[in-house]
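Student: give me a 3D structure for the following:
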Amino acid sequence: MITLPPASETVDGYPRIEDHALIGDGVTAALVGTDGAIRWLCLPRFDGPALFASLLDRTRGGEWTLRPADDAAIRSLHQEYLTDTAVTRTVLTTDTGTVEILDALTVDSAFVEHASSAVGELVRLATVTDGAVELRTTLSGRGGVQADGDDRAVSVTGAGSTVRLTVTREVPGLADLDGRVTLTAGESVALVLRWADGPTDVHSPDDARAALDRTAQVWRDWAECIDFTGRHVDLVRRSAVTLKLCDFPPNGAIVAAPTASLPEAIGGERNWDYRFTWVRDAAYTVYALRRIGLSAEADGFLEWVLDNCMRHQRPHLLYTLDGEPLGPETEDPDLEGYRGSPPVRWGNGAADQIQHDVYGEILDCAWQFVRAGGELDDVRWEALLALGRLAEENWRTPDHGIWEIRDTGRPFTYSVAMCQVAADRLSRIAETTGRTDHVAHWRELSDTIRAELLERAFDEDSGIFNEHLDEPGTLDSSLLALPLRRVVAKDDPRMAATTRAVAERLAAGTDTGLLYRYLHTESPDGLEGEEGSFLLCSFWWVDNLVGSGEFDRAQALFDSLCARVNHVGLLPEQIDPHTDEFLGNFPQAFSHIGLISSAVNLERNRPR
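Tutor: Model prediction:
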């Protein structure tokens, strides 16, 4: 738990991204500020319309507040998660007393079985533990809302949703969505926002506490499956919970992040909607979860990806949660963007890009599944063969790369490498599952692609691998993934030299441990402006240092990255290297994947 400045301190009128915690039920998620404001919630699920989006527009975005009525009287704030859960505890101390607020999207026991478990309600329980506190609750929605009810229950319609707000005692003004109530030590009030059909079961503070206790226990039961002991175990477990919050239990899909359009640079145009399933991001998530014992989520995603990726003739790089291609990307004319960073985008135009790494990402997931003892029937085998054939047909053709440039396609080294991974993993799957007549072909293709990649991506003059084939002088941080995907040996001197070059040329600041993905001046991406440092790349750097035997440097870098988590252990997509502020969508699955994977690598290679 950390003490934070008064809630009234903002930047450009906005709270900092890092001053929030994430709660969720696997179907949707909400961001809870340290000041008791819920500033993000999409309904009825991750990719639905945002009812609350005040992070994207402080006046028109909509939010649900619950905090002391007099902001100026707040003297300290604390926020934490209940251990191994997605239940938050926020404590606000004022001149007159202290209030504790527990928040959660409630779940039932089906959550442990990885089934659909969402109850469809958000429960808030406020208890004054000392003195007396006048609480104020307000609710506004993106684009405005209509309310109908009284001071005990209100039906609210806005942003494509109808929700019902109920309270366990009369709150004067609630009918107008601006209620106040004074509580003294020992008194509580529960507030329930429900969007599922049917009435809530929470009719008293005791009911609310019971629902929150059940939800916490369900999370703890699930977390018993986490298999990791070692340094920063608390952050590894928090990262696992965070990735689980991005998991969609109804079918196994995994969202890249639960938010949209939080900017990669303040005032820039690099604002993207991440509330969808990127095959690449989800594949990395599967790898991280499997490494710490969470195989059910990993297997669920493989089922989802194989069922969906071949239904549309070729695998797309991202899908809706239902496994369908996305509609067009649109810009919202009504929202100003976080700290005045337009445009606010819904949907993602990268959905139609060609990115050849997707074949290898899926086949690597499948190989993990088979290696762990999973059985592969003939239907699934044919789907994997189809992916291998696409890699075989396309590995020499340009694409838009792992970073999804909005410019002319190029022969990215990482994309070629992942086509090699596709062929290699298919040969291994064939051999392991007894389909031996396929082994030789895919092994030969794997060797062919690797040999050509090593020849055309490596520059003899500089002694390093390049971002593109046949184009000396360019670098990007995806090169750090080559040994992680076993394309290049982890102790290959060429890889060690490349790692040093990336660390020097793509460093975001001096001795920060932060890296840019690439330099826009050297590798044009079709967009204006800059972006922050990309956290996953720094974790890849850790893994490369471990692989080259530089364990102490790797541990020191990892420790410095862990020190960058916010007060509840969450990480964004990017960090501003000049101000250390969080940037991009938050929390970001990629960053927590990196933390888990690096932690596991360090523990497995720790000198004994």
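
Student: every contact and neighbour count from this point should use C-alpha atoms.
Tutor: Noted.

Student: so which strand or helix has residue 156?
Tutor: Using DSSP states H and E, the element containing residue 156 is strand 153-158.

Student: run the chain-centre distance for that strand.
Tutor: In this view, strand 153-158 has its centroid 30 Å away from the chain centroid, taken as C-alpha atoms, centre = their mean, to the nearest Å.

Student: can I take it that residue 452 is in a helix?
Tutor: Yes: using DSSP: H, G, I helix; E, B strand; the rest coil, the assignment for residue 452 is a helix.

Student: how much space separates it from residue 496?
Tutor: With the distance defined as C-alpha to C-alpha, to the nearest Å, residue 452 ends up 20 Å from residue 496.

Student: quick one more, to check against the first:
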Amino acid sequence: MHWGADGAVASPVDERDDAGYADLRSYAAIGDGRTIALIARDGRVDWLPLPEMDASPVFGALLDAENGGCIELCPDEDFTVVRSYVEHTNVLTTTFTTASGSVRVTDALNSGIAGRLPWSELARRIEGLTGSVRVRAAVRPGTCLNTVSPWVHQTAHGPVLRVDGLTLAVRTLNADEVTDGDRRIDVTFTTSPGSRHLLGLVATEREPLFLPAAEDVDRGVDRTVDNWTAWMGEFSWTGPWEDAVRRSTLLLKQLIHAASGSMVAAATTSLPESLTTSKNWDYRYAWVRDSAYALTALFRFGLREETHGAISWLLSTVRRHGPEPQVVYSLDGGLVPEATFRDVPGWRGSTPVVSGNNAAAQLQLGVFGDLFAIVSLYVEHGNVLDAETGRLLAEIADLTCDRWQSKDSGMWELPEHRHYTTSKLGAWMALTKAVELADAGQVPGDDSRWRSEAARIRSWVEENCWSAERGAYVWFPGSDQLDASIVLHAISGFDRGERMSSTLDALRDELGTGPYLHRYSGAAKEEGAFLACSFWLVSALTLCGRVDEARALMDELMATANDVGLLAEMVDPASGDFLGNLPQALSHLALVNAAITVSEAT
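Tutor: Next up is the predicted model:
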């Protein structure tokens, strides 16, 4: 495998298993700032929540092959596949080749003249290349994780599909036949050299449905290509691993919720981190941590609207629910609901299938550091805080002075409350940044307490969390176990000297498998390798002066992505199989920031 960022990559079609589930590596993502569709190599859309990415999946065969619903589109005979993204866009092209000819399908979640459309519009353009190919398509809404029952409703303008409050209509161009059943609409096309056809889907929720002409939906593909190309025209980056960085940035843009400015952690819920234990979570929410890492990259690339949108969303959300920041919020800035469990099979039988996330109720001290890192970065790039935000941050800094002494769940959201090393360092980073902001006149008040508490935390970590026997910072005092998240504090600047360098060696020795790192001691027995940790290690090696090692590791990691450059949360080091939700913001963010760090060091 290699990065197929903007050039066609030949690959065989993955066989689905007997239950109808595709391999996770087979998926490409398209998005419109509102929702994300996952398309397998066989042309089937197995995941599409509507109208927003955190809504129930009206097309959710990814988690329920029988009743979840999907949008099928492929030749009606055996085929091979070549696919790639249109250069500098999130528009996907798939070329199917059969014994009778070849056909190209171009998939887009369309945008409008002024940006995001006020309805959802999926366009699947079909172009005949050679010979004559019969193409079959089916639009089969599902049960939204067994909560509703879809039906076909006949109107004066043709059939529409209804799923709870959703109304969906199929638009076709140059179809041979369109038929409807009680829960689906089927379409067939026959291509010839130079022919053009369309399978389109438009949808709204609890509002009237606008029915665009099929020709307008088809033209929307070209407009969407132009819009993505124009956006990437503002992207400024030349450096190592340029194709991977560009593709990751485009995938990250899909994960930004356009209406609010928040960034979703991943497009999916309940894809397993392990095939032997139940470790399935809903990641369709906005973690403060991810926003912090995202801004580092977005500022470096000269992207203005996204950076301001993200910080405005975050600060207004913290102010609304604070003053103490939560770990995670909903995309619209609300509170995340408690986890509930759905009665569906899960991907390849992996359960539970979850909606909601209980991490929102946890104490994680790292969130204090993430918040202040975001604000500090915003100010460093020449921006100014408003007075109300300054007062809010002063209050949060005071809270940090007290809260750092508490046990918490740690970065990995564990049930055991402990004095985790990196949690304390999150508080240290918050207070260090608060002092810098006060010195810059951005945050009011007397910062003497923040200075003294930051110094106290540093001393506490140095005295209690360093193990001379292990030659490493340990997971928590009294333990001889290791935690890969310590590498973030080479990045934060806490330690880039001999102790941190020695810790990196210990991590690679105990937590490493090939180029990959597991999250903490013992994790390899119960889950895949966490991709973000591996890319964070690249940054940490660089900042500890080990640039040649960092570049070599980064080169190895470039083989991880699938044929269109997508990364999941985890990977099975033995097989290369993806594990966990995807596309995963943290994995792509860690890749991008590693590339930036190496580039700046060289």
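
Student: looking at residue 452 and residue 496 of structure 1, which has the bigger crowd around it?
Tutor: Taking neighbours as other C-alpha atoms under 10 Å, residue 452 of structure 1 and residue 496 compare with residue 496 leading, 20 against 14.

Student: skip the chain neighbours and tell me the closest residue to that one.
Tutor: Excluding the flanking residues, the one nearest residue 496 of structure 1 by C-alpha to C-alpha, 6 or more residues apart in numbering is residue 548, at 6.7 Å.

Student: for the one you found, the count of nearby residues, please.
Tutor: When neighbours are counted by other C-alpha under 10 Å, residue 548 of structure 1 registers 17.

Student: what does it align to in structure 2?
Tutor: Correspondence of residue 548 of structure 1 to structure 2, assessed by TM-score structural alignment: residue 544.

Student: counterpart of residue 559 of structure 1 over in structure 2?
Tutor: Residue pairing (TM-score structural alignment): residue 559 of structure 1 is matched to residue 555 of structure 2.

Student: surely its match is in a helix?
Tutor: Yes: counting by three-state DSSP, residue 555 of structure 2 is part of a helix.

Student: can you count the residues close to it?
Tutor: 13.

Student: that one and residue 247 of structure 2, how far apart?
Tutor: With C-alpha to C-alpha as the criterion, residue 555 of structure 2 and residue 247 of structure 2 are 16 Å apart.

Student: what range in structure 2 does stretch 585-599 of structure 1 sit on?
Tutor: Under TM-score structural alignment, the counterpart of stretch 585-599 of structure 1 in structure 2 spans residues 581-595.

Student: distance from the matching stretch to the middle of the chain?
Tutor: Relative to its parent chain, stretch 581-595 of structure 2 has a centroid offset of 8 Å by C-alpha atoms, centre = their mean.

Student: strands of the stretch 51-200 of structure 1, start to end?
Tutor: Counting by DSSP state E, counting those that start in this stretch, one finds strands in the stretch 51-200 of structure 1 at the ranges 63-68, 74-81, 88-94, 97-107, 118-140, 146-149, 153-158, 161-167, 178-184, 188-194.

Student: any chance of those strands in a markdown table, plus mean neighbour count?
Tutor: As requested, the strands of the stretch 51-200 of structure 1 are exported to a markdown table (neighbours: other C-alpha atoms under 10 Å):
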| stretch | mean neighbour count |
| --- | --- |
| strand 63-68 | 23 |
| strand 74-81 | 20 |
| strand 88-94 | 23 |
| strand 97-107 | 25 |
| strand 118-140 | 21 |
| strand 146-149 | 16 |
| strand 153-158 | 20 |
| strand 161-167 | 22 |
| strand 178-184 | 18 |
| strand 188-194 | 23 |
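
Student: looking at structure 1, name the residue matched to residue 469 of structure 2.
Tutor: Alignment note (TM-score structural alignment): residue 469 of structure 2 maps to residue 461 of structure 1.

Student: neighbours of its match, just the number please.
Tutor: Close neighbours of residue 461 of structure 1, defined as other C-alpha under 10 Å, add up to 8.

Student: same thing with the one 4 residues further on?
Tutor: Neighbouring residues of residue 465 of structure 1 were enumerated by other C-alpha under 10 Å; the total is 32.

Student: again, but for residue 571 of structure 1
Tutor: 27.

Student: so the match of residue 469 of structure 2 is in which element?
Tutor: Assigned by DSSP H and E, residue 461 of structure 1 falls within no helix or strand.

Student: residue 310 of structure 2 now?
Tutor: In the assignment (DSSP H and E), residue 310 of structure 2 maps to helix 304-321.

Student: cheers, nothing more for now.
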